[in-house]
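Undergrad: Coordinates for the following, if possible.
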Amino acid sequence: MTEPRFRVRARHTPSTVTVYQAYRPEIGGPAASSGRFPAAWKRDRMTWIKPSFLWMMYRCGWGTKEGQETVLAIEISREGFEWALRHACLSSYVRGLHPDQVTWQRQLRRAPTRVQWDPERNLHLQSLPYRSLQLGLSGEAARRYADEWTVAISDVTPLAHEIHALVRSGDRDAAARLLPQERPYPAGDDLLSHLRP
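TA: Okay, here's the model as predicted:
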């Protein structure tokens, strides 16, 4: 079956959704050990969360890029995730979806969350023909994410390194078996109609 170009895929349970971020060890380590973002984590800055493990690996170079050495899996409440989608604006103007550029710019300024759809990646971090959701959280959304939505934080850097080593050695099947199981998220038109280009 052909994968839709725009669909949310994530590891999820009846109550949570897993998203990924990568930080320098001084932030990632304390966050994973306490299950909460430390004081050094800035609630007044935009933070991007990614439900796709492989897109996160593309972004952080399997946890090797400077400042992104600690890869975190953050379980957040589905209520929070869906609030973020409902209050989001696309990060770029789309003719036909937005009435005009001025209206889109006004929506973008007011929205506490924004959405980008970037090419999903395979195990070799090459682009796939369908898109992966990135959610940018700012202001109220960033504060809710850190203080209300976060259920658990775990350090998945060793997993990232193990999968990367298997890919480099050519054992693609073993690498694929270790990947987090991401399934289509049951997001209907009420959540996504204003976010699909």
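
Undergrad: rest of the way, CA atoms for contacts and neighbours
TA: Fine.

Undergrad: Can you tell me what sits against stretch 140-153?
TA: Applying CA atoms under 8 Å, 6 or more residues apart in numbering, the set of residues contacting stretch 140-153 from outside is 16, 31-33, 35-37, 43-47, 72-77, 79-81, 84, 112-113, 137.

Undergrad: which ones among these are found in strands?
TA: If you go by DSSP state E, the contacts of stretch 140-153 have 16, 47, 72, 73, 74, 75, 76, 77, 113, 137 in strands.

Undergrad: I figured the fifth one hits residue 20, correct?
TA: Yes: under the contact definition of CA atoms under 8 Å, residue 74 touches residue 20, with a separation of 6.0 Å.

Undergrad: neighbour count winner among the two?
TA: Neighbour count, other CA atoms under 10 Å: between residue 74 and residue 20, residue 74 has more, with 28 against 24.

Undergrad: nearest residue to the more buried one other than its sequence neighbours?
TA: With sequence-adjacent residues excluded and distances taken as CA to CA, 6 or more residues apart in numbering, residue 74 is closest to residue 153, at 4.5 Å.

Undergrad: that older thread, write the PyMOL selection for whichever of the ones in strands among the contacts of stretch 140-153 are buried.
TA: Only the buried members of those enter the following PyMOL selection, criterion being 16 or more other CA atoms under 10 Å:
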select buried, resi 16+47+72+73+74+75+76+77+113+137
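
Undergrad: Can you show me the strands along this protein?
TA: Assigned by DSSP E, the chain shows strands spanning 9-10, 16-23, 47-49, 70-77, 88-90, 113-121, 127-137, 150-155, 183-184.

Undergrad: For the comparison step, fold the sequence that follows:
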Amino acid sequence: MMKEFEIRADYNRDNIVVYQSYNDQIAKPAMINQKFSAPFSFSRMTWIKPSFLWMMERSNYGQKSGQECTLAIHIKREAWEKALSKAILTSPEKRVYPNPGIWEKDFESAEVYVQWDPERNIKGNKLAYRSIQVGISRYLIEEFNEEWIVKIEDYTPLVKKILHFTKSGAYDKAKKLLPTEKIYPLSSKLAQTIGAII
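TA: All right, here's what the predicted structure looks like:
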């Protein structure tokens, strides 16, 4: 049985895959250079998401304006866990912050934010458990770009294939194309920090 708050991701011993979607002007240079460059903004928050289907819900399978290209960004697991260790939830959940005043103070100076949103299935329906998205603030974006990223892959053709099958109702065929995601192991301390209390 799925717990309400747990990370599911495509990962191996060293790296974890997170997803972002952009327009051609940002995605194509990122693919060529294997890192981001202008017009990617280094002065605002960037959100990374390990759930492929949540990303599909967010971008409507690449059909939303400015989100036509889906990138699979492989980052170092040590960097991912560093980000989680610095994270503050976007709301003062009592299970994590018994004292809302401390949350408010920490929120103002946070370098990383965590938000839990309802996970989605292949049909876009909300599920009973949640998916994590991690906001990297402008204070860490350069480090994210220069040190965390191992590889950037273009998943846009894959997204188009999955969309083609879902539009025709061939959900079984679509499911076979989904990236394999499994529960990501967390220390008790990290789980507490991000609100995924074990």
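
Undergrad: which stretch among the strands of structure 1 comes nearest residue 59 of structure 1?
TA: Residue 59 of structure 1 sits nearest to strand 16-23 of all the strands of structure 1, at 8.7 Å, using CA to CA.

Undergrad: Can you list the helices and strands that the closest one packs against?
TA: The helices and strands touching strand 16-23 of structure 1, judged by 3 or more CA pairs under 8 Å, 6 or more residues apart in numbering; DSSP states H and E, are strand 9-10, strand 47-49, helix 53-60, strand 70-77, helix 78-86.

Undergrad: ok so, going back, any chance of the ones in strands among the contacts of stretch 140-153 of structure 1 in CSV with distance to residue 189 of structure 1 as columns?
TA: Rendered in CSV, the data for those read as follows (distance: CA to CA, whole Å):
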residue, distance to residue 189 of structure 1
16, 20
47, 25
72, 30
73, 27
74, 25
75, 24
76, 21
77, 20
113, 18
137, 21
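
Undergrad: Among the ones in strands among the contacts of stretch 140-153 of structure 1, which one lies nearest to residue 193 of structure 1?
TA: For those, the residue nearest residue 193 of structure 1 by CA to CA is residue 113; the value is 15.3 Å.

Undergrad: The closest one pairs with which position in structure 2?
TA: Pairing criterion TM-score structural alignment: the partner of residue 113 of structure 1 within structure 2 is identified as residue 112.

Undergrad: That match - nearest residue in space that isn't next to it in sequence?
TA: Closest residue to residue 112 of structure 2 in three dimensions, ignoring its sequence neighbours and counting by CA to CA, 6+ apart: residue 87, at 4.5 Å.

Undergrad: wouldn't the one you found be in contact with residue 194 here?
TA: Yes: counting by CA under 8 Å, a contact exists between residue 87 of structure 2 and residue 194, whose distance comes to 6.5 Å.

Undergrad: can you pull the contacts of residue 73 of structure 1?
TA: Applying CA under 8 Å, 6+ apart to residue 73 of structure 1 gives the contacts 18, 19, 20, 21, 153, 154, 155, 156.

Undergrad: Ok, residue 84 of structure 1 next?
TA: By CA under 8 Å, 6+ apart, the contact set of residue 84 of structure 1 is 112, 113, 135, 137, 141.

Undergrad: leaving aside the residues next to it on the chain, what's closest to the fourth one?
TA: Meaning residue 137 of structure 1. In space, residue 137 of structure 1 comes closest to residue 113 once its chain neighbours are excluded; the distance is 4.7 Å by CA to CA, 6+ apart.

Undergrad: Wait, residue 26 of structure 2 touches residue 33, no?
TA: No: under the contact definition of CA under 8 Å, residue 26 of structure 2 does not touch residue 33, with a separation of 11.0 Å.

Undergrad: So between those two, which is more surrounded?
TA: Neighbours per residue (other CA under 10 Å) separate residue 26 of structure 2 from residue 33, with residue 26 holding more: 18 against 11.

Undergrad: Might you report the residue contacts of that one?
TA: For residue 26 of structure 2, the residues meeting the contact criterion (CA under 8 Å, 6+ apart) are 36, 37, 38, 39, 40.
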